[in-house]
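Student: build me a structure from this.
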Amino acid sequence: MANRLAASLSPYLRQHADNPVDWYEWGEEAFAEARRRDVPIFLSVGYAACHWCHVMAHESFEDEQVAQALNAGFAPVKVDREERPDIDAVYMQATQALTGHGGWPMTCLLTTDGRPFFAGTYYPKPQLLALLEGAGQAWTTRRAEVEDTSGKVVEALDHLSSPPSSGPISDTDLEAAVSRLVREFDSARGGFGGAPKFPPSMVLEFLLRHHARTGSEPALEMAARTSEAMARGGIYDQLDGGFARYSVDADWVVPHFEKMLYDNAQLLRDYLHLWRITGEPLPRRVADETADFLVRRLGTAEGGFASALDADTDGVEGLTYAWTPDQLVEVLGPDDGAWAADLLSVTERGTFEHGTSTLQLRSDPDDPQRWAQVRERLAVARDQRPQPARDDKVVTSWNGLAIAALAEAGVLLQRPDLLEAARRCAQFVVDQHLVDGRLRRVSLDGTVGAAQGVADDYGNLAEGLLVLHQATGERRWLDVALDLLATARALFTADDGGFHDTPSDGEALVSRPRAYGDNAEPSGQSALAHALVTASALTADDDLRSAAEQAVAASSAVAQRDPRFGGWLLATAEALTAGPLEVVVVTPPAAADEREPLARLAWLSPLPGLVRVSGTLGSDQSPLMVERPLLEGRPTAYVCEHHVCQAPTTDADTLAVSLGVQVARLD
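Tutor: Below you'll find the model as predicted:
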């Protein structure tokens, strides 16, 4: 049976196009069919790089017996959570409320009007068949009970979506968040909590900002220890750069092998900022390699960045990445093979599965040149192996994260190629995803989808464009970002000054989703709050700052109660507490190149809430450059706090003292 997914824009849905299950995409057609046949909706939510989604697909959705049961008794609906995060958010909240946990694939049973009456995650074939039989009987013989359950679930969703108590985040709150993180910190292994361990990218940014503002040594220690442990573990690709989604163990040894754009974009900024503070070679190397991974492995022909690399290769998790000692010898010869096995913790017993090992680099090699040669030979050999599939869809929000990271990397690492990659991505997303003044969520191969952008699309893209504006001095990125924020405030603002995830004129779901905490990526609320902070500093617009303060206050309860799920909001609060700080570097047209030392010092400063603009005298590249004359006709820097400026300076040493940067870092 040919289902309806073959023409979908989603690579995940296309993976299921040949299933014997008669899948529908989410929409009125599916619900109309459910009403016509008087059957419940079977909702399956996942994403293209998801290992257990593949397992359930092979076990169940490719199975004729399961397909027959689904087709006969249900209207089966497939949803790509990355294309429709709004649908995912609503039913994941229901799943967590009903089961106490969540994950993907997500399996929900819905009434014909979309109310959930059962929810779970992965089910092996026997359990799934039992579930379908039991649910079918309940639907037929105990309909009133099903309707009552679904009504109670929706009531619970409405309660969960109501705003918690809130208020501004104070200095004391930020100190308390660090203290709570200290109690949860794994001092032996880095990171927070036990297995599985996820890269705490937004928490790392908060800790680095808190250290930069206050000098807190515990904050820096947690950030540095975690960053080093991840970079030396199997979760980091020692041959190709880039991080896997998470570690299944507490020691960062065995990754869940999928590589996500949003993780790597956020971690790239973390390692850049750690290097900016410490000057240590490890975070700089990881930043360089991760930036290269993004461009090389996730860059699309159109200029955007693909969503992910799959967890599996030919149906086997980790097939591309794991090694045995014999395989190392086969590639490198006996001497280098044995040396590499010892260096990379590849053992006869194995650290992964079936006697294979992930690659770890627990200490820097004594012979860096030998390691560089070995690394290159192993990378070439690995490229000859079967490779994981790539989810080529371009997600607006995650590309915004990539634009910000690559723009910063281009400036801080002095790599024009990365800055150009950020610019090219921004041009593509603005040209293709911005349709009639509104953002669309995804595109594939240059074709934009119908799904409307959600709050984090607007917030993360605006933030990326604001960073790109600072890195390039090009006014157009600031103008687009300000337009996006104005649109977002009109579409998403809630009564308490925070933001809903979905637009006010969007599709009516059984509950309007609104995330109060950050998860693997910034919530829509914190993404917009952060972009508003940056925009307010770049424009000296107090209204934008006030909107940011209200958004932070609206989500403060979650960040204060569990800072591990409020990292980006806490980082935003750090920027609000320290800023606004502005550095403006002005040069005469004939001496544009001479601004570099002053501009670079501005970028090397880790102070939160700091924005940086530079350009020639009389340009309109930034509102902050208005009425900024030259001093003695030379490149001149203005350092301003709360829009009140210190005396301008042409001296790098003086500027360095103002920004807390050592002039030696210019080298």
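Student: for the rest of this, base every contact and every neighbour count on C-alpha atoms.
Tutor: Fine.
Student: ok, which stretches of the stretch 51-200 of the chain are helices?
Tutor: Taking DSSP state H, counting those that start in this stretch, the helices of the stretch 51-200 of the chain run over residues 51-56, 64-73, 85-99, 125-141, 143-160, 171-184.
Student: before we go on, could you also do this sequence so I can check it against the first one:
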Amino acid sequence: MAHESFEDLETSELMNKFFVNIKLDREERPDLDKIYQVSYQLLTNQAGGWPLTVFINPDTLQPFFIGTYFPKVSRYGLPSFKEVLGGVYHYFNENGAKIKEDGLAIKKSLQKMETSLDTNSKEPDHGLVLSLFTNLQEYFDPENGGFGSAPKFPPTHKIDFLIKLLSDREVGQKDKNMAFLMADLSLKMMADRGLYDHVEGGFFRYSVDQKWEIPHFEKMLYDNAQLIRLYALMYKISNNPHYKEVVLSVSGWMTNKMLSDQNLFFSAIDADTDQEEGGTYVWSEDEIEQLLDSNEYLILRQHFGLDQATNFENSFHLQIKRKLADVAKEQQLSLETAIQLKQAALKKLLQAREMRAQPEVDTKLLTGINALTISGLSACAIALDDEELKSTALECMNSLLLLNYRDDVLYTQPTYASNEVEGFLDDYAFTINAIMHTLELRWNTEYLMTAICLASRMIEQFYDSKNGGFYFSSKAHQGLFHHSKNFYDDATPSGNAVAAKVLLRLGFLTGKLDFIDIAEQLLKTVNTHMKSHLDATTSLNSVVMEYLQPIDVVILRGFKNDLELWQSQTRKLLKRRTICYAIPESESDLPEGLSSKIFEGVIVAYICHGFSCSKPINDFKNYQEYLTDSSARAQ
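Tutor: Modelled structure (predicted):
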């Protein structure tokens, strides 16, 4: 609409004559986007989308007419935007009372959506976890992975839940096998087929078909940040080398293409090149053959199915059609040789692709998305024992706090951004989560104290102490006709879910009982609501799992060299559901929950489960035996 209508002289004259026009970036003001998207659903009984065109009453800020896309001229059964402008103008001037009445009805409907919350509800039990698992099995696609039909989005929250289920002590082995199959097949199919960029790395936004073959070619940082973490976790569980390749390829794309000079990541890459969907990414067979030598071409031809029909507008969008091992065997090559030929070929294709016109990059340095990315990179660094990933995560964490956290307030963008807005719930919760992850990479007491300060402000500004749960917007966000609580996942996990998780973890680590109490109350408040919205509250269900069975936390105190050895062994032997913090003996002024974990002249380990901790272990052999036993119990 920006190109078609807003830049059109006749249309823009009508807009300026009749209206005060505000063009809003939904990522800069997600609070407004969420309110008006839900309002659209209430008014039309249809799912929302972007662009979103909203006409609001200037006195109440309540919407009275909402649509999505309107063309420059009437087509597709839609009126032109000029017709809409004229119609809305006359309707507003002739129906003042009804507009006020309808706006009030929308506000009441938004308020009613939260009345299902029950502050007196019982705490959630394991039946909630099993109900979601049963639900996921019903919608699982056993042929292509993922859930449901087209369009298919990466089911990050569902896969995360399934991976956590593998360590659940109340789930039987048969169900764990099914959970593994569902997660494994989904990750495999997404990485093998067209959702994945086989030339450069990175996942596209979604697949337009059920088989993950043809994507919408936009690349979002938040998708890739979450996906690399899942591939890293599954690599640790399954030892599938392809998952490690995916992690390194995607993280390489992120640092090469998405990392700014400020050591924060850009938000997205557009789908279109010169207004042509996917123009940068697709190939003709002749192009590929001319770029490669004969051996390289033969490998790619069979591996990516270039000997089959084209799959995207008379061109090829690359996806694996035959296993490389099978291609190598047919061509009487070793797998190692085939891998080398494939890598050399893809390098040539990337060099050629870089010479084409490129899609635009959304260069906003958003707090919440960067925090998600830090968490993802940290998980990858631990799973792969990769120093480069560790360094990137730590540098990004430092930049995020340096640029986006000022005077004890977290902002959505750096200091120099044109639109300075205090962070929303997601920004606070995701940033605390990122700090907790980086503390596993390298202990920093100052970071821990920052996390505590952020958590305290999150509670002060967003928490509803009367009815439970966190509002998406804070007391600092003025001018909203409704403050909403969002318990549902969308492309990113629910802010309430992440808030509950970090408060539980911070509370147990530091001994702050008020953090744990708020997390418990949140889970109780939303318990009944979750039962009727299982699919939409998957991330909350993952937190329920952790609430019922707290993760083991290993706290090491000692000299740096000793800490590195013990921490390495911890990660090697305890593959799942364990957090390990290596705190140097020189660190002081620790919170109450940590100050009792003292250094005793030699390295010492404390293994904690909730508030219950083992006796200190200072013998390396005994520690290895404990880890081996614990790992066996977790299988």
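Student: redo the helices of the stretch 51-200 of structure 1 as JSON lines? Include distance to A531 of structure 1 and mean neighbour count.
Tutor: Listed next are these as JSON lines, based on distance: least, Cα to Cα, whole Å; neighbours: other Cα atoms under 10 Å:
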{"stretch": "helix 51-56", "distance to A531 of structure 1": "33", "mean neighbour count": "20"}
{"stretch": "helix 64-73", "distance to A531 of structure 1": "45", "mean neighbour count": "17"}
{"stretch": "helix 85-99", "distance to A531 of structure 1": "20", "mean neighbour count": "20"}
{"stretch": "helix 125-141", "distance to A531 of structure 1": "44", "mean neighbour count": "15"}
{"stretch": "helix 143-160", "distance to A531 of structure 1": "26", "mean neighbour count": "16"}
{"stretch": "helix 171-184", "distance to A531 of structure 1": "20", "mean neighbour count": "16"}
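Student: can I get those helices in JSON lines with distance to A486 of structure 1?
Tutor: What follows is the helices of the stretch 51-200 of structure 1, written out as JSON lines (distance: least, Cα to Cα, whole Å):
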{"stretch": "helix 51-56", "distance to A486 of structure 1": "38"}
{"stretch": "helix 64-73", "distance to A486 of structure 1": "45"}
{"stretch": "helix 85-99", "distance to A486 of structure 1": "21"}
{"stretch": "helix 125-141", "distance to A486 of structure 1": "46"}
{"stretch": "helix 143-160", "distance to A486 of structure 1": "27"}
{"stretch": "helix 171-184", "distance to A486 of structure 1": "29"}
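Student: structure 2: which residue goes with V611 of structure 1?
Tutor: V611 of structure 1 maps onto I579 in structure 2, with residues paired by TM-score structural alignment.
Student: likewise P365 of structure 1?
Tutor: P365 of structure 1 maps onto L324 in structure 2, by TM-score structural alignment.
Student: does that match really touch E336, like I thought?
Tutor: No. Applying Cα atoms under 8 Å, one finds L324 of structure 2 not in contact with E336, separated by 10.0 Å.
Student: list residues touching both of the two?
Tutor: Shared contacts of L324 of structure 2 and E336 (Cα atoms under 8 Å, 6 or more residues apart in numbering): none.
Student: look at these two and report which has more neighbours.
Tutor: L324 (19 against 11; other Cα atoms under 10 Å).
Student: how many residues are close by W568 of structure 1?
Tutor: For W568 of structure 1, using other Cα under 10 Å, the count is 29.
Student: related to what we said a few turns ago, of all the helices of the stretch 51-200 of structure 1, which lies closest to E317 of structure 1?
Tutor: helix 51-56 (7.3 Å; Cα to Cα).
Student: who touches the closest residue to K560 of structure 2 other than its chain neighbours in this structure?
Tutor: Distances taken as Cα to Cα, 6 or more residues apart in numbering put P584 closest to K560 of structure 2, at 6.1 Å, once the chain neighbours are dropped. P584 of structure 2 sits next to W443, R557, G558, F559, K560, L563 when contact means Cα under 8 Å, 6+ apart.
Student: give me that answer again for 6 Å
Tutor: For P584 of structure 2, the contacting residues are R557, G558, F559, by Cα atoms under 6 Å, 6 or more residues apart in numbering.
Student: helix or strand for the alignment partner in structure 1 of L377 of structure 2, which one?
Tutor: By TM-score structural alignment, L377 of structure 2 lines up with L406 in structure 1. Using DSSP states H and E, L406 of structure 1 sits in helix 396-412.
Student: can you check N561 of structure 2 too?
Tutor: helix 560-573.
Student: ok now the next helix or strand after that helix, how far from the chain's centre?
Tutor: Proceeding N to C from helix 560-573 of structure 2, the next assigned helix or strand is strand 578-584, under DSSP H and E. Distance of strand 578-584 of structure 2 from the chain centroid (Cα atoms, centre = their mean, to the nearest Å) equals 24 Å.
Student: hmm, back to that, residues in contact with the nearest residue to the match of V611 of structure 1 once chain neighbours are set aside?
Tutor: Distances taken as Cα to Cα, 6+ apart put V553 closest to I579 of structure 2, at 4.8 Å, once the chain neighbours are dropped. For V553 of structure 2, the contact set (Cα under 6 Å, 6+ apart) comprises T578, I579, C580, I607, C608.
Student: give me the distance between the counterpart of L259 of structure 2 in structure 1 and T502 of structure 1.
Tutor: The alignment partner of L259 of structure 2 in structure 1, by TM-score structural alignment, is G299. G299 of structure 1 is 28 Å from T502 of structure 1, where distance means Cα to Cα, to the nearest Å.
Student: who has more neighbours out of these two?
Tutor: The neighbour count for G299 of structure 1 versus T502, taken as other Cα under 10 Å, is higher for T502 (25 against 19).
Student: would that one count as being in a strand?
Tutor: No. Read with DSSP: H, G, I helix; E, B strand; the rest coil, T502 of structure 1 is coil and lies in no strand.
Student: just checking, it touches G453?
Tutor: No. Counting by Cα atoms under 6 Å, T502 of structure 1 does not reach G453; the two are 7.9 Å apart.
Student: next, the contact list for the aligned residue in structure 1 for V247 of structure 2, please.
Tutor: Aligned counterpart of V247 of structure 2 in structure 1: A287 (TM-score structural alignment). The contact partners of A287 of structure 1, by Cα under 6 Å, 6+ apart, come to L268, Y271, L272.
Student: many thanks, have a good one.
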